[in-house]
Each structure stands twice: as C-alpha cells, then as structure tokens.
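**Q** quick check, what structure comes out for this input:
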Amino acid sequence: MLAYIWQYFYSFFLRFCLKWLLRQLTGRCELQRICSGCAPGSVRTTRVEYSLKNSKNKVLRDAVNMKVDVVKDCVAQIMREKNIMEQKDLVFKVSFQQCLLQISGYNTLFASVENLRKEAFDSENQQHEEMLLKLWDLLMPSVTLESRVTKQWGSIGFQGDDPKTDFRGMGVLGLVNLLFFSEHYTDAARRVLSHANHPKLGYSYAIVGINLTEMAYSLLRTGALKRHFYNMVTGEPQLHHFHQFYCYLVYEFDQFWMEEEPDSIMDFNHYREKFHEKVKGHLLEPEVALVLNVDPNN
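**A** Below you'll find the predicted structure:
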C-alpha cells in the first residue's frame, strides 16, 4: 500500500515538480535532456519511452503507439508542443526521431510476428509445403524423404508422421524460425541436430525449436526484448532481427542442455525454465545484445 502511495505521489506530483525545476535551470525539457545526455541505445530509448508514457500531454503519450510511417510528423508535432527550436538544439531532432523509430518499430515487429503465429500451417499451401521440404533438405542433405507423410520426420525431431500437427501452437512462425536457422547457419543447425540425436542427452530438435519460438514470442510480447533491439538496431527492428534472436536461443539452449547433462528428457520443463530465467536475466542488462557468435554456414 505504501509503495502504491509513493508511486502515485512521485508520478503525479514530485516528478512533475522535478521536471519543471530542471527545465527552469537548464532551459531544456526532459526529452531534450535525455537525448543530449544519453548515448544511442536502450538507455536513451527506454528513458524517452518512459517520459512519453508518463507525460500529462496527450500528444506525447500517444507517440508510443504511433505507426512508423508518421514518425517524422510526430517529431515535428512534439517539437511544437514542447517549444523546441531546431536551430537551438541541432542534435535533438535526429536523436529523438531515432528513438521513436525504435519504439514504433518494436510495435510493428510484434504485429508481424503475431501474424505469422496466427497463420496456421496449411498442407494445401504450396509455400508452406516448400518451406517444410526445404527444412528437411537442409538438415538431412544425404537422406531422401520417402514421402510427405513418413516416420522419417522423427529424425529431425517431429513427433508424428506429419509435422503439420506440431505447428499448431506457434503456427507458421515455428516453421519460419526453424528454416531461418537452417538456411543462415546451416552447419550450426546440423551440429545442434546431431546433439539432439545424442543417445543419452538427446531431445526432439524440431519440437524444442518450436518451444523456443514460443519463448522468443513471449519475450517479444511482454517487452522484454526492447533493450536488446534498442541496442542492436539503430532504427526500426525488422522480422529478420527477431529470427536472428531465435537463432541465438536455439544455439545457446543446445549448449546449455549439453552442459547441464539432464538425466532424462522428462526433465525438459525444468531446464527450459532455468534457461528462460537465464535469458531474462541477460535482457535486464542496459547494454544487452544477444548475438549468435558463430559464422554463418561455418
């Protein structure tokens, strides 16, 4: 209760007074002070985002939910609202626009990922089928798939004879992520698959990969990936940046699993959660940038 009262007092009175006082002393609004005092990256952008969300000005509050294509207009409108003269602060416009591109780009990225997640795998969709068969060819180049529905799919970690049933939870997003890793880091993907087929420490490669897609998706949905993307991408993050983060998860989880040496695949949920907490811990670091440190296809 006391914490709630303090938060209310700070948000609606003390913070406003501090902002007013600093503006009188420096001649700059809070947004200007943030943009001039912070280097590009998550610290600057998250502070700008917090300032906008907690502003008493509706124009500023609405800026955190704007579309990417209106960022320039929004910057101009906010500069008018805050009486910021471009000729007196040459750095602000560029820095602030970069922050807004990152903020709005994150929202757009989530919408794109969500669309893929909601798209069900369709056996009648030629593109879906081609992606699935390409995944097999990349991971099992020396083995010919006998038919579309076959027990061979178990070799790369699907549960049944037809992989389409395994994509129900994450939709096409699960397949797109698996294929992206196999296309862009083919050798690494094959090494991970070989670990997954280990006689003692093995796990279902494709099923775990889809599970890690859910992890990446949930981190994106909750905003936990903001610091990572704000540090990694100077403008608006794109779909391939999300796929790159997924590749990091897959590779690092495999390393984690092999180092932990679980007694049984039945312990998967325990180790999955342990890995999840480890990743979330990294994502709290201001300078976080989770990159897969292996050469593509090497």
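**Q** make it CA atoms for all contacts and neighbour counts henceforth
**A** Noted.
**Q** buried set for the longest helix along the chain?
**A** Longest helix of the chain, by residue count under DSSP state H: helix 92-118. For helix 92-118, a neighbour-count test (16 or more other Cα atoms under 10 Å) marks 92-93, 95-110, 113-114, 116-117 as buried.
**Q** buried ones in whatever helix or strand comes next after it, by neighbour count?
**A** Next along the chain after helix 92-118, taking DSSP states H and E as the criterion, comes helix 126-139. Within helix 126-139, the residues scored as buried using 16+ other Cα under 10 Å are 128-129, 131-132, 134-136, 138-139.
**Q** residues in contact with whichever helix or strand comes after helix 126-139?
**A** Counting by DSSP H and E, the element after helix 126-139 in chain order, helix or strand, is helix 171-184. In this structure, residues lying in contact with helix 171-184 by Cα atoms under 8 Å, 6 or more residues apart in numbering are 113, 116-121, 128, 131-132, 134-135, 138-139, 167, 188-190, 206, 209-210, 213, 243-244, 246-247, 296-297.
**Q** sequence B follows; please return its structure for comparison with A:
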Amino acid sequence: MISCIDFCAEVVAGSAAWLGRGLSCVCAQSREDESRQSFDLTLAQEGCLLKLQHRLDIAYDSSVPEHQESLRALWKAAFPEEELHGLITEQWKEMGWQGKDPSTDFRGGGYISLENLLYFARNFPESFQDLLRKQEGDRSMWEYPFAVAGVNITFMLIQMLDLEAVKPRTLVGATFLKFLTDNESAFDLLYCIAFKLMDHQWLAMRASYMDFNAVMKATRHQLERELLEENITRLEDLPSYKLLTR
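**A** I've put the predicted structure just below:
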C-alpha cells in the first residue's frame, strides 16, 4: 500500500483548487505524549485483525471486474436517476473526485476506501445523500469534496486504530478489536460514524476548505474519546452514532 505521507502529498498536489495547504497528513500525526504499548490478542481477535489487514492490502485495480462493478454500484447508489457513461468520465467530479478517473484517487486508499463508501451508501442511504449533496446546515462557499474526503477518513481510521501493526499498540486500537470480533463490519460502520461526525464538526466549526485539517483532527479526537468511554459495548452505543440515524 502506498504510504500515508506519499498519498497526502499526492492529494495536496492534485487538488489545490479545493483543499490546497489546508489538507495535511492528519492520518500520520500522533500525539507526542501517547505511549506505545502492546496488547495481547485472543485467537478470535487475531483472526479478525488479519482479515481486516488483508482488506487493507488490496489495491484498487481498474482491470478487476469486481472492482469495476463496485465502482458502478457506488455511482448507482449516489445518483440512481443518472446514467453513468463510463468508468472514466467527467461525471465523477459530481461526486467529489479530483478528476474523471476515480482510480487515481483510490491509489492511496486502496479498494477498502471504495468498499467503505459503498457500505455507507447501502446501509445509511439518507445520511450518505445528505453528505453527498451537502443538504444540512449553513455551508461554506468552499466545501470539501465528498469522495476525496471519504478516502481521507479511511486513512485517518487506519492510523488512529493502528491497524497495520501486528497487534495494537494503543488502547483505542485494542478497544476497537473487541468491537470487530463481535461485528466483522465494525470498520465500515465506524467509517460511516466518522464521516457523519466529520461533517458535523465541519458545520459546528463553520469551516471552509483551509480548515479541513483542523476538522479532521477534531473528528479523530472526538472518536478516540467516545471509543474509550465507559459502558460502550458496541459501536452503536457511541454518542456520534446518533448522527447517522436521527
């Protein structure tokens, strides 16, 4: 997988019109005072982590029929009444991709970032459409592009949860694995929560494109706090989950 730093450099260089210097590598940042530990895993947790890591390692490949169909399915979920004219078309800009070929953006997030978006569209269609079409709140003239923001959220979660490590080195990562053991779609569900929370923070902060980095930091910190709250036994218990279903 391309490194987070390389990806963020690509995004900044390729999307100056929308985020410019406002986007930095939030996903790679860690607090200096965060102590790195090592948490032992149960066999079930180890198996779930390996399965998720396998998903992280799958690059988007425009020659793979399954990947092509997932991309078409994403378009149909986003714009059910508008016919897609091809996998490479200017139409993709309507969803917030940088250009006419989404595969150039998936280079960074891999196939899982497409799966995350598709899961969101299928399981929370109302919230998905609200974010896609920016239907809630008093919006800035310079909004974040929906699709590319989604790829950044995938990256942020991978880094926040330390998912590329052999075993978690943070309490947040270890806590998430408990949820993953009970629900194999936990990463996709947390993605939906994070995306909705990010938009909620965006509106609360009255943000514009130069504030994207600050919004992502606030989103990450809020998720970390909620994951470590007492009496949270499943992701549906997170306070921010309510944003998806209200």
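**Q** thinking again about what came up before, adding distance to Asp254 of structure 1, write the buried residues of helix 126-139 of structure 1 out as CSV.
**A** CSV is the format used below for the buried residues of helix 126-139 of structure 1 (distance: Cα to Cα, whole Å):
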residue, distance to Asp254 of structure 1
His128, 26
Glu129, 27
Met131, 23
Leu132, 22
Lys134, 22
Leu135, 19
Trp136, 19
Leu138, 19
Leu139, 16
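**Q** just give the closest residue to Arg139 of structure 2, not the sequence neighbours.
**A** Leu203 (7.1 Å; Cα to Cα, 6 or more residues apart in numbering).
**Q** corresponding residue for the one you found in structure 1?
**A** Using TM-score structural alignment, the partner of Leu203 of structure 2 in structure 1 is Met258.
**Q** is its match within a helix or a strand, and which one?
**A** Assigned by DSSP H and E, Met258 of structure 1 belongs to helix 239-260.
**Q** Gly150 of structure 2 too?
**A** helix 146-160.
**Q** what range does that helix cover in structure 1?
**A** Mapped onto structure 1 using TM-score structural alignment, helix 146-160 of structure 2 spans residues 205-219.
**Q** list the buried residues in the matching stretch.
**A** Buried residues in stretch 205-219 of structure 1, counted by 16+ other Cα under 10 Å: 205-217, 219.
**Q** try stretch 221-233 of structure 2
**A** Using 16+ other Cα under 10 Å as the test for burial, stretch 221-233 of structure 2 gives 222-224, 226-227.
**Q** stretch 4-15 of structure 2 too?
**A** Buried residues in stretch 4-15 of structure 2, defined by neighbour count with 16+ other Cα under 10 Å: 4, 7-8, 11-12, 15.
**Q** mind putting those residues into JSON lines with secondary structure?
**A** Shown next, in JSON lines, are the buried residues of stretch 4-15 of structure 2 (DSSP: H, G, I helix; E, B strand; the rest coil):
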{"residue": "Cys4", "secondary structure": "helix"}
{"residue": "Phe7", "secondary structure": "helix"}
{"residue": "Cys8", "secondary structure": "helix"}
{"residue": "Val11", "secondary structure": "helix"}
{"residue": "Val12", "secondary structure": "helix"}
{"residue": "Ser15", "secondary structure": "coil"}
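**Q** which single one of the residues you listed is nearest to Tyr241 of structure 2?
**A** Cys4 (26.8 Å; Cα to Cα).
**Q** tell me the spacing between that closest one and Trp202 of structure 2.
**A** 23 Å (Cα to Cα, to the nearest Å).
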